[in-house]
Structure formats: structure tokens, C-alpha cells
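In: coords please:
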Amino acid sequence: MEIITATKEQLPIIRDLAYKIWPDTYGQILSSEQLEYMLLNFYNIPSLEEQFDNGQVFLLVKEEENFLGFAAYQINCKTEGKTKLHKIYVLPETQGKGIGKLLLQEVENRARLHGNTHLFLNVNKYNKAQEFYKSQGFVVVLEEVIDIGHGYIMDDYVMEKEL
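Out: Have a look, this model is predicted:
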């Protein structure tokens, strides 16, 4: 298993993984309409290209010829010294095998290499992944409600970890 830095040409792989992963991750939390709206808006190729161009680094986990998950992070996001973990997802059938932890450790290592001292993320208040983040040393630092348009919101915790 290896972690690679994704190129712009590999963004369709990220999109395809999101479409496979999100229904399992958010199917019990969001309406099918909001889920579809978010996928269409956040994971269309022009949106992913914009995220890429605005400083997000995308990572892919690859085993042989199969891609099992992805992450995206941004060094010095919003403030100097802090890295934001924008996304981290693994295929449902691979969860519990340490792939998410591997991706997280890679992001932490890259953040440290850039002199960042904190890693932060947003997680839906009802997403069971917050337990994973807590087990990895993250703590809730605030609550955030983000209007994403079309009458939808993201009701999140912001979690942070000192590196």
C-alpha cells in the first residue's frame, strides 16, 4: 500500500471515490437531496481543480492498481502554523484496516515538515468519524454552522490537534 500525491489529472479518481464513499458515510445523516447537492458541488471536476489551485494537496491511497481512499490538506490554512485536513475518506469495505490512520499520519508528517504546529478539521456533528478523530488526539474547539446554499447547511464541530 502506498500514499501518492495526486496530480490534477487524477482528480477524476477523487471524484469517483467520493461518489462511492459518501452514500455510506452520510446516508444516515443527510437527506439524499443534500447528499447529491454536495457531491455535485464539491466533487465536480471544476470545483476539485479550484480546490487544487487554491492550495489543497490531494493524497491517494493505492494498493496495486486499486485506489482505496483519499485525503486533502492545506498548509497554513486560515492562519500561519495550522494545517487544515479538508477531506479524509476511505472505501467502506476498507474501514477499520488502518488506512485512515495512515493517511492522517501522512498529513501530520507533511504539516510538521512545513513547520505547522496544529492540525484542524471540520466534522459533521453526527458523523461517527469524530470518534476516530478523538482517538487520534483531536479535541472539539468550536461548533460551526456553514450555509452551503440551496437551503442546506453543514452542522459541524471544528476539531484540532497539536502536532
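
In: Going by C-alpha atoms from here, please, whenever you check contacts or count neighbours.
Out: Will do.

In: And the residue nearest the centre of the chain, how far from residue 120?
Out: In the chain, the residue lying closest to the centroid (CA atoms, centre = their mean) is residue 87, at 0.8 Å. Per CA to CA, to the nearest Å, residue 87 is found 11 Å from residue 120.

In: Over to residue 76?
Out: For residue 76 relative to residue 120 (CA to CA), the value is 11 Å.

In: picking that back up, pretty sure the residue nearest to the centre of the chain is in contact with residue 74, am I right?
Out: No - at 10.1 Å, residue 87 and residue 74 do not qualify as touching, with contact defined as CA atoms under 8 Å.

In: rewinding a little: tell me, what's touching residue 76 and residue 120 both at once?
Out: 82-84 (CA atoms under 8 Å, 6 or more residues apart in numbering).

In: Quick one: residues in contact with stretch 151-163.
Out: 34, 108, 112, 116-125, 137-148.

In: buried subset of these?
Out: Using 16 or more other CA atoms under 10 Å as the burial test, the contacts of stretch 151-163 include 34, 108, 112, 116-125, 138-140, 144 as buried.

In: quick revisit: narrow the contacts of stretch 151-163 to those in strands?
Out: Taking DSSP state E, the ones among those that sit in strands are 118-124, 139-148.

In: My reading is that residue 9 lies in a helix. Confirm?
Out: Yes - counting by DSSP: H, G, I helix; E, B strand; the rest coil, residue 9 is located in a helix.

In: before we go on, could you also do this sequence so I can check it against the first one:
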Amino acid sequence: MFVRTASERDLAAVRALLVETWHATYDAIYGAERVTKITDEWHSLAKLKANLERPRSEFLVADDGKMLGGMAYARAGDDGKIVTIHQLYVRPASQRLGIGKMLLAEIEDSFPEAKTLRLEVVEDNHRALAFYRANGFVIADRQEDKTTHASGLVIFNCEKQLG
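Out: As a prediction, the model looks like this:
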């Protein structure tokens, strides 16, 4: 696998990766029907294309030449000091191969002026929490998710300070 910047031709494969990964990760937490609604809304081709074109952002894919093993999307704030990772997902069959770590490292390299990385993780997503903790993130605070799809679940706001 190698990590590269995504292009518009990757978007259908990114969407398929997100749908597969979300069902594998969140069906037990949200239920399959809710996951389908979330992926249809949050991971539509139109939303992915908008992210691809957004300024001060990086949209990455992990590619082996035949399939995408993972993807990540992050965006910097106006001053560039705080970068929020909005998406970092690895296809279930490709997990535990270092792809997530490669994507995370490329995000850090893509924003050299950043001092802090931020992201949100659902409390019940234990594998993601373990991954982020192992890669230097700490839980900064917690909040109740008030979105229509996930109301009532606890979300951890995580941060990593960069050198």
C-alpha cells in the first residue's frame, strides 16, 4: 500500500470503502438501518467531492494499485495550527497492517504548521480508541452526541500535540 492524495476518480471506491467499514464498525452500535442512513447522508459522492475540493484540507487514500485499503480526510483551521481529522478509515480486511498509521503520518506531514490534531471517536468504538491512544492521542473531553443519527451516544474529543 502507498498513500496518495485522492482524486475525483477515487470517490466511488472511497464511498464503497466507507460503507463497508461503517457497517463493520457501527452496525452493533447504531444498528444497520441507521448506519445505512448515515452513510447515505455523510458519505454521498456529492459530499466526498465537496471535501476533495475544500481549501486547507487533505483527502488521502491508501492504494495498492488494485483496491483502496484506507482513506483519511483532514482540514486545518484558519490559522493552520489546529487540524481536525474528520475521517480515517481502513477497510476491515486491511486492518492491523499499518495502513491507519501510514494515513495518520501523512496527515501530520501534510500540515507542517499544525500544533494540534483533533478528532472525535464514539465511546463504544474501542478499536479506534485503542488505535488513537497508541498513536499519541489523549481524550480531551466527552460530550453527548446530539446528531439525529446518534443521539444519546457519548463522543470522545481526542487531541494529539505535535512537536
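
In: thinking again about what came up before, ok, and the most crowded of the shared contacts of residue 76 and residue 120 of structure 1?
Out: Neighbour counts for those peak at residue 83, which has 28 neighbours (criterion: other CA atoms under 10 Å).

In: what's the spacing between that residue and residue 42 of structure 1?
Out: To residue 42 of structure 1, residue 83 of structure 1 is 20 Å away according to CA to CA.

In: which stretches of structure 1 form strands?
Out: Listed in chain order, the strands of structure 1 (DSSP E) span residues 2-5, 57-63, 66-74, 82-90, 118-124, 139-149, 152-162.

In: Give me the buried positions along the first one.
Out: When you say that, I think you mean strand 2-5 of structure 1. Residues of strand 2-5 of structure 1 classed as buried by neighbour count (16+ other CA under 10 Å): residue 3.

In: Can you get me the centre-to-centre distance for that strand and its chain?
Out: 15 Å (CA atoms, centre = their mean, to the nearest Å).

In: Show me the contact partners of it.
Out: In contact with strand 2-5 of structure 1 (CA under 8 Å, 6+ apart) are residues 57-63, 103.

In: do you know how far residue 81 of structure 1 is from residue 130 of structure 1?
Out: Using CA to CA, one obtains 23 Å as the distance from residue 81 of structure 1 to residue 130 of structure 1.

In: Comparing the two, which shows the higher neighbour count?
Out: Shown here are residue 81 of structure 1 and residue 130; by other CA under 10 Å, residue 130 has more neighbours (19 against 16).

In: and the more buried one, what does it touch?
Out: 123-124.

In: Near the closest residue to residue 83 of structure 2 other than its chain neighbours, how many other residues are there?
Out: Excluding the flanking residues, the one nearest residue 83 of structure 2 by CA to CA, 6 or more residues apart in numbering is residue 76, at 4.2 Å. Neighbour count of residue 76 of structure 2, defined by other CA under 10 Å: 21.

In: so how far is residue 108 of structure 2 from residue 76 of structure 2?
Out: For residue 76 of structure 2, the distance to residue 108 of structure 2 equals 11 Å [CA to CA].

In: Repeat that for residue 91 of structure 2.
Out: For residue 91 of structure 2 relative to residue 108 of structure 2 (CA to CA), the value is 21 Å.

In: To residue 25 of structure 1, which of the strands of structure 1 lies closest?
Out: Of all the strands of structure 1, it is strand 82-90 that lies closest to residue 25 of structure 1, at 8.8 Å by CA to CA.

In: for that closest one, packing partners?
Out: For strand 82-90 of structure 1, the elements it packs on are helix 11-26, strand 66-74, helix 99-113, strand 118-124, judged by 3 or more CA pairs under 8 Å, 6 or more residues apart in numbering; DSSP states H and E.

In: what about that strand, how far off from structure 2?
Out: Taken over the aligned residues, the distance from strand 82-90 of structure 1 to structure 2 averages 0.7 Å (mean CA distance after the TM-score superposition for structure 1).

In: and that strand with helix 11-26, angle?
Out: Strand 82-90 of structure 1 runs at 80 degrees relative to helix 11-26, counting by axes from the mean of the first three to the mean of the last three CA atoms, to 10 degrees.

In: what separates strand 82-90 of structure 1 from the chain centre, distance-wise?
Out: Distance of strand 82-90 of structure 1 from the chain centroid (CA atoms, centre = their mean) equals 4 Å.
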